[in-house]
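Undergrad: build me a model from this:
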Amino acid sequence: MNAPLDAITLAAHADATAIMDFSAAMATKMHQAAMKGHAGWDNPTLCSDASLRVLLREAVAKGDPIDVGNYAMMMHTRGIGTAMPEAYTTIVMQNQDMRAALRAVLDEVAPGSTPISIDSSLPRSVIDQVARAADPKSFGA
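TA: Predicted coordinates:
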């Protein structure tokens, strides 16, 4: 057989296998959710396009590619895109501006410090340890 053709055939087989494995994992997860009473994604009255967009982003943040795939499938089936409304983009940009302003203040007050998110869910003891570790005076102690 032709070597380039063999490589193309193998790549196509790997693609098909990966798609089948991923879709099987998606179906399993959808079935498990349905057994827990989660349903209605296909009804815009029960689940809005905007809520699907938020759920997709939350799934990305959590790091589960199967959930991401399922929400993407739901959106694809409805014919909606993943773009967030203009208001969401504005909020994200404002958040980035606030982070830049915080970084500028921290650099002026304590150069080289590492900001810890105000809404951090870390225990106070961990935050205190990080603050002590970031304190330049603690290196000589």
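
Undergrad: contacts, neighbours, all on C-alpha from now
TA: Will do.

Undergrad: run a quick neighbour tally on E58.
TA: If you count neighbours by other Cα atoms under 10 Å, E58 ends up with 14.

Undergrad: quick one: it from S23, how far?
TA: Look at E58 and S23: by Cα to Cα, to the nearest Å, they are 20 Å apart.

Undergrad: repeat that for A16.
TA: With distances taken as Cα to Cα, A16 is found 11 Å from S23.

Undergrad: one more to line up against the first:
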Amino acid sequence: MKIFIPRLSSSTTSRELKRLIDDLLKRRFHFPFTRWPVVGSCEVLQFRDGEGVVEYHGLVSIHPDEAGSWLIDHFREQRLHGQRLTARKFMERRSGGRAKGPRKERRRAHLKIRRVSSSSPTLRGIDQQLGREDA
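TA: Alright, predicted model coming up:
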């Protein structure tokens, strides 16, 4: 199951988001001889529209789906960088069709989405000073 976490702080890294989710999943009751929940991927995405508005959102993949549903139900009151977070099931939108009426395309014009690097700018600067350009 893919889970969408809207309105993250611009300083949030995917490592911090994954740690928050792992800590929350550890609280889930686990039956013996069953699989533990697994975080498949965890990304911070930057959304930028044509008017210069920038937003940061999280996209997390969790297996099995029951663990993802449990996470959404128990994600209330989670905080990261002083911001209260929410979570919901990710809904895949397919562009291309021209729907009319209430189901028409609601995306902002010229929306660009990119994956944010997992390390913070300050850590990248330190790595460059130490001569580790590939970090």
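
Undergrad: TM value for the aligned chains?
TA: Scored against TM-score structural alignment, normalised by the length of structure 2, the superposed chains reach a TM-score of 0.23; 54 aligned residues with a Cα RMSD of 4.9 Å.

Undergrad: one step back: the more surrounded of A16 and S23 of structure 1?
TA: Using other Cα under 10 Å, the more surrounded residue of A16 of structure 1 and S23 is S23, with 16 against 12.

Undergrad: right, and the helix or strand after the helix or strand where that one lies?
TA: Secondary structure from DSSP states H and E places S23 of structure 1 in helix 3-35. Counting by DSSP H and E, the next helix or strand C-terminal to helix 3-35 of structure 1 is helix 49-62.

Undergrad: following element in sequence after that next one, please.
TA: Next along from helix 49-62 of structure 1, by DSSP H and E: helix 65-78.

Undergrad: for that following helix, which residues meet the burial criterion?
TA: For helix 65-78 of structure 1, burial by neighbour count (16 or more other Cα atoms under 10 Å) applies to 66-72, 74-75.

Undergrad: looking at those, which is nearest I8 of structure 1?
TA: Nearest to I8 of structure 1 out of the buried residues of helix 65-78 of structure 1 is G69 (Cα to Cα; 25.7 Å).

Undergrad: could you verify my assumption that the closest one touches M26?
TA: Yes. Counting by Cα atoms under 8 Å, G69 of structure 1 touches M26, with 7.0 Å between them.

Undergrad: in the host helix or strand of L123 of structure 2, what counts as buried?
TA: Using DSSP H and E, L123 of structure 2 falls within helix 121-129. Buried residues in helix 121-129 of structure 2, counted by 16+ other Cα under 10 Å: none are found.

Undergrad: swap in stretch 86-97 of structure 1?
TA: Under the neighbour-count rule, stretch 86-97 of structure 1 has none buried (16+ other Cα under 10 Å).

Undergrad: what's in contact with it?
TA: Where contact means Cα atoms under 8 Å, 6 or more residues apart in numbering, no residue beyond stretch 86-97 of structure 1 reaches it.

Undergrad: kindly recompute the last result at 10 Å.
TA: 83, 98-103 (Cα atoms under 10 Å, 6 or more residues apart in numbering).

Undergrad: cool, thanks, signing off.
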